[in-house]
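Student: Predicted structure and sequence below. I'll ask about it afterward.
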Amino acid sequence: MALYQWSTTPANNATAGAINWAEGQAPSTVNDSARQMMADVANWFVTPEWINYGLTPTFVSGTQFTVPSDKTSVYTFGRRVLAFVTAGTIAGTITSSAFTSLTTVTVSWDSGALDSGLSGVWVGILNPNTPSLSNLGPLTLNPGSRSVASLSITAASAPVGAEIYLLGNGGSAPSKTIRAFGGTLQILNDAANAALVQLDDAGNCAFSGAVAGSSLSTPGSITATGTITGSNITASSDERLKEDWGQLPGDFVERLATLKSGTYTRTDNGDRQVGVGAQSLRAFLPEAVLSDAKGMLSVAYGHAALAACVELAKEVVRLRALVEAK
């Protein structure tokens, strides 16, 4: 009999499985009872983090099993479990537990899945419903070195990437999720189904809303589906970082005059804005048009506008010279 099955009432432990401490017991049962108690304690010591409640699980699917009667207080949301299957031992976290005529437990496995060879399920000694650990205080990490990370979250096989969930205070939807996903660093919305900010290794940053600041500077690109505001927005433009200069086409000003431009309503947020058509601009100035992973186009307005101003200035100078020559 497992240690957890012993009673906290001494009189009820007269007999407990192979243990027999009944009043007036036969001398021949003393050795066996003592040895069984020693075995039960030793078994508990061998697996100190896990509890075997002796319940027989029934395989339902790769992520579900059932146990008899209402055991939802044992199989609680967030509790860790070990399952013994045909391939060996797998570990996971309970995502739901519900009772009808049986208790049905759903688990998200770290790797692997349940199969018809399911023979047992143990649960972690820590129960989220009655935690013995208080909330952690401030976390202090040694700086470490670049080759040895101070804190590492590895989720190479996780379909959603490596995530950190942050639940804040204040509004009705205060949570945000930070994750590394698809080679980018993202900040997700409360529902964790859309990236509010996305940053890649090239320094390119994409925003799903407005961008505001007194000074914005980036060596890569900033893409926003909303508006970008600030008293000083800059991009790296040092000539020492540039080579292979090329002239704009001779008919650039004429083609600029055909560019689709005006005011419009955004279909994604309903905002009324002014600008140009990316597809129209890409036809003669593709360097000023960027495309994201979904094929949506954006315009480097600052770069394109300044280049256009310079070309228009050249045209003004040329026309002035012609007028003065007459």
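Tutor: Yep, it's here. Residues are numbered from 1 along each chain as shown.
Student: CA atoms for contacts and neighbours, from now on please.
Tutor: OK.
Student: quick one, strands of the stretch 151-300 of the chain?
Tutor: Counting by DSSP state E, counting those that start in this stretch, the stretch 151-300 of the chain has strands at residues 162-166, 176-181, 184-188, 195-199, 205-207, 211-213, 216-218, 222-224, 228-230, 233-235, 261-265, 272-276, 289-291, 297-299.
Student: One more to weigh against that first structure:
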Amino acid sequence: MALWQWSTTAAANATADPTINWQEGQAPSTINDSARAMMAAIAVQFQTGWEWQNMGDTPAYVSATQLTVPGNMTSRYTVGRRVRAFVTAGTIYGTITASAFTSLTTVNVLWDGSSALDSGVSEVDVSILNPANTSIGATTVGGALTVNGDVTVAYRGSGSYSDRLRLVGQGNYQPYLRSNGAASQLEFINSADTAATLTLTDGGNLTASGDITANSDERLKTDWEFLPSDFVERLAAVKSGTYARVDTIDGERHAGVSAQSLRDLLPEAVLESHEGTLSVAYGNAALVACVELAKEVLRLRALLEPVK
């Protein structure tokens, strides 16, 4: 027995559920059984959770992330809607990423964690909330929000972008954050929603449409130390040039220095991660090197200029 077997047309409910008989002229002795069966059906729905709806669809396995159901059910299986499926491994949950109808409705699902569909799928349920016509508007959280797990801002619409995460500040500053699937990058969008001001590619490249600065006020600094007198000579020995990265697949060549080589000369410009990987503060190192080279140019100029 299941509520999805009941009809929204009263006259059709005489035998809509094989365990319930509400036909006209039924024997009085059968009424109690039918009433109790209805009570049991409602109790089952209550105990298994009202948030999931078994619509009676018969799912068919296609792949670990794809299933089909009979008929055109795209209005039911909408992108962004949560689904629950019963498979050989147990109960799994996910979010619909695509839904299309030909002779069947094909549904693509991004399953939570490492879950996956298998050929033993026996039932698929949809959540009560449907993003296509949800009754819930904007939700406001008045304090800190803690989420124990992933937060997904899904693709829902046209183009290459995910739905945006809007960051509302005081006044008119309200930038957005979105994923650009075509470019494989994360983008910060300006308040006017007209341009990306900062992008971070999946390969780790960061691009800003404006200047990137760091606090360098002398009032924030103390304990100055001058660089060694042979700094320029040692700088010339730092390993530099172009190279290919072994940790990327873009195939592009890059220019730079060896962090290990620079650390021997300017350890303050070389950082080490907890995994032991070295990185270079290129801006800091380059500016210091330029200043020291400028001093060396002035020193050589003074040597070459005739004494007056």
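Tutor: Here it is on my side, so go on. From a predicted model like this one, the values you see are computed outputs, not experimental measurements.
Student: re the thing from before, would you mind saying which of the strands of the stretch 151-300 of structure 1 lies nearest Thr63 of structure 1?
Tutor: Nearest to Thr63 of structure 1, of all the strands of the stretch 151-300 of structure 1, is strand 162-166, at 21.4 Å by CA to CA.
Student: For that closest one, name the packing helices and strands.
Tutor: strand 176-181 (3 or more CA pairs under 8 Å, 6 or more residues apart in numbering; DSSP states H and E).
Student: do that again at 10 Å, thanks
Tutor: strand 176-181, strand 184-188 (3 or more CA pairs under 10 Å, 6 or more residues apart in numbering; DSSP states H and E).
Student: With respect to Ser61 of structure 1, which of these lies nearest?
Tutor: strand 176-181 (28.6 Å).
Student: circling back: mind putting the helices and strands packed on strand 162-166 of structure 1 into CSV with mean neighbour count and distance to Ser291 of structure 1?
Tutor: Shown next, in CSV, are those (neighbours: other CA atoms under 10 Å; distance: least, CA to CA, whole Å):
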stretch, mean neighbour count, distance to Ser291 of structure 1
strand 176-181, 19, 19
strand 184-188, 20, 16
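Student: Distance to Ala11 of structure 1 added to those, as JSON lines?
Tutor: Converted to JSON lines, these look like this (distance: least, CA to CA, whole Å):
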{"stretch": "strand 176-181", "distance to Ala11 of structure 1": "53"}
{"stretch": "strand 184-188", "distance to Ala11 of structure 1": "57"}
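Student: quick revisit: could you dump the strands of the stretch 151-300 of structure 1 into JSON lines with distance to Ile153 of structure 1 added?
Tutor: Below are the strands of the stretch 151-300 of structure 1 laid out as JSON lines (distance: least, CA to CA, whole Å):
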{"stretch": "strand 162-166", "distance to Ile153 of structure 1": "6"}
{"stretch": "strand 176-181", "distance to Ile153 of structure 1": "10"}
{"stretch": "strand 184-188", "distance to Ile153 of structure 1": "13"}
{"stretch": "strand 195-199", "distance to Ile153 of structure 1": "18"}
{"stretch": "strand 205-207", "distance to Ile153 of structure 1": "23"}
{"stretch": "strand 211-213", "distance to Ile153 of structure 1": "29"}
{"stretch": "strand 216-218", "distance to Ile153 of structure 1": "27"}
{"stretch": "strand 222-224", "distance to Ile153 of structure 1": "27"}
{"stretch": "strand 228-230", "distance to Ile153 of structure 1": "33"}
{"stretch": "strand 233-235", "distance to Ile153 of structure 1": "33"}
{"stretch": "strand 261-265", "distance to Ile153 of structure 1": "42"}
{"stretch": "strand 272-276", "distance to Ile153 of structure 1": "41"}
{"stretch": "strand 289-291", "distance to Ile153 of structure 1": "30"}
{"stretch": "strand 297-299", "distance to Ile153 of structure 1": "33"}
